[in-house]
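Trainee: sequence unknown, structure follows:
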């Protein structure tokens, strides 16, 4: 009896994560505001921009888009994995991956998104190399390589763990 009550209590505690996902929705809205500001700034400055400035503006928009996508991945996959299943049949345009991603897939998607965001930051730094110190550029490269290395190690450990479950 006590054990069953404790298990129900622990199982119900997963709902304490729901406000975290709601907060991420608000952060997505904040990112949208910054994206609209970036678009406005980008469009207004196109006539006087150099080719590099245009490329940097586009990369900034791509960076914001990847970050927004990362937030969406965390919201839906995290909610589905840790809180409650979402009835996908009620949504005609529900992406297939959202109901099929497990925690391992979520980790890999997150790290892949982080690596992509880091790569864009590094590319932006290379495009603006005249205005960035060698030390700053070195740190961009090191941080990016750490993310790439972390992704490789995570993928390898998940593969090893998956292989050992199959035996």
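Mentor: Great, that's in hand. Note that this is a predicted model, so its numbers are computed, not measured. Numbering: from 1, shown residues only.
Trainee: For the rest of this, base every contact and every neighbour count on C-alpha atoms.
Mentor: Fine.
Trainee: neighbours around residue 1, how many?
Mentor: 6 (other Cα atoms under 10 Å).
Trainee: now do the one 5 residues further on
Mentor: Per other Cα under 10 Å, the neighbour tally for residue 6 reads 11.
Trainee: What separation is there between it and residue 13?
Mentor: From residue 6 across to residue 13, the span is 11 Å (Cα to Cα, to the nearest Å).
Trainee: what about the strands in this protein?
Mentor: Applying DSSP state E to the chain gives no strands.
Trainee: Geometric centre of the protein: which residue is closest?
Mentor: Against the mean C-alpha coordinate of the chain, by Cα atoms, centre = their mean, the closest residue is residue 70 at 2.3 Å.
Trainee: do you know how far it is from residue 4?
Mentor: 37 Å.
Trainee: Provide a complete list of residue ranges assigned to helices in the protein.
Mentor: 2-12, 18-45, 51-82, 103-127, 134-166 (DSSP state H).
Trainee: Dump the ones you listed to a markdown table, plus distance to residue 95.
Mentor: A markdown table is the format used below for the helices of the chain (distance: least, Cα to Cα, whole Å):
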| stretch | distance to residue 95 |
| --- | --- |
| helix 2-12 | 27 |
| helix 18-45 | 18 |
| helix 51-82 | 11 |
| helix 103-127 | 15 |
| helix 134-166 | 24 |
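Trainee: and here's the other structure:
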């Protein structure tokens, strides 16, 4: 029976590698977002002479939005891989290794995720306010409501995380 238990535990432990292709897929998503970024910057430069100030600001905010999402994907890929699949031991001495790599736990990862979602939502809301003439009051109200929901969710999560940390 002990042998069966050991085999089962080994199978469970090894199953973490099922997440490997997921992190590879996120790396491919970075490439897709890079193409989206290139398209956005191309449109921004193509319209530079005819665009209004508001349209240029919306274009730049779109670039910032894509950059935030790409940064978030990198954090999720590295932290998720190191927390749930395998340590990147060969990269500990690499000169370009980010300082946070290997130090972000699951709780930190969730806080960064909710913080990024709030930031991305805020940028989308700002873009909507820059284009307020083309949106209905109902649409804007929904956007504000969703943003406030994300904001309070993040604050409540951070508060719960802080309370849980004080008990240790």
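Mentor: Alright, I've got the coordinates. Treat the numbers as computed from the prediction; the structure is a model and nothing was measured.
Trainee: out of the helices of structure 1, which comes closest to residue 94 of structure 1?
Mentor: helix 51-82 (10.9 Å; Cα to Cα).
Trainee: From residue 140 of structure 1, how far off is residue 132 of structure 1?
Mentor: On the measure of Cα to Cα, residue 132 of structure 1 and residue 140 of structure 1 end up 10 Å apart.
Trainee: Show me which of the two is the more surrounded one.
Mentor: More crowded of residue 132 of structure 1 and residue 140, by other Cα under 10 Å: residue 140, with 19 against 12.
Trainee: Which residue comes closest to the more buried one once chain neighbours are left out?
Mentor: Spatially, and ignoring its direct neighbours in sequence, residue 140 of structure 1 is nearest to residue 122 (5.9 Å; Cα to Cα, 6 or more residues apart in numbering).
Trainee: What's the match for that neighbour in structure 2?
Mentor: Under the alignment (TM-score structural alignment), residue 122 of structure 1 pairs with residue 125 in structure 2.
Trainee: My guess is that match contacts residue 143. True?
Mentor: Yes - assessed by Cα atoms under 8 Å, residue 125 of structure 2 is found in contact with residue 143 at 6.5 Å.
Trainee: what sits in contact with each of the two?
Mentor: Common neighbours of residue 125 of structure 2 and residue 143, using Cα atoms under 8 Å, 6 or more residues apart in numbering, do not exist here.
Trainee: sorry, back to before: quickly list what's touching both of residue 132 and residue 140 of structure 1.
Mentor: Common neighbours of residue 132 of structure 1 and residue 140 (Cα under 8 Å, 6+ apart) are residue 125.
Trainee: got the contact list for the equivalent of residue 85 of structure 1 over in structure 2?
Mentor: By TM-score structural alignment, residue 85 of structure 1 lines up with residue 87 in structure 2. The contact partners of residue 87 of structure 2, by Cα under 8 Å, 6+ apart, come to 81, 102.
Trainee: Show me what residue 107 of structure 2 aligns to in structure 1.
Mentor: Per TM-score structural alignment, residue 107 of structure 2 is aligned with residue 104.
Trainee: How about residue 36 of structure 2?
Mentor: Match for residue 36 of structure 2 (TM-score structural alignment): residue 34.
Trainee: Tell me how many other residues surround the aligned partner of residue 64 of structure 1 in structure 2.
Mentor: Taking TM-score structural alignment for the superposition, residue 64 of structure 1 sits opposite residue 66 in structure 2. For residue 66 of structure 2, the count of nearby residues is 19 (other Cα under 10 Å).
Trainee: Residue 66 of structure 2 and residue 20 of structure 2: what is the separation?
Mentor: 24 Å.
Trainee: before we move on, what about residue 163 of structure 2?
Mentor: Distance from residue 163 of structure 2 to residue 20 of structure 2, by Cα to Cα: 33 Å.
Trainee: neighbour-wise, which of those two wins?
Mentor: residue 20 (16 against 11).
Trainee: residue in structure 1 matching that one?
Mentor: So residue 20 of structure 2 corresponds to residue 18, using TM-score structural alignment.
Trainee: you'd agree that match is up against residue 79?
Mentor: Yes - using Cα under 8 Å, residue 18 of structure 1 makes contact with residue 79 at a distance of 7.2 Å.
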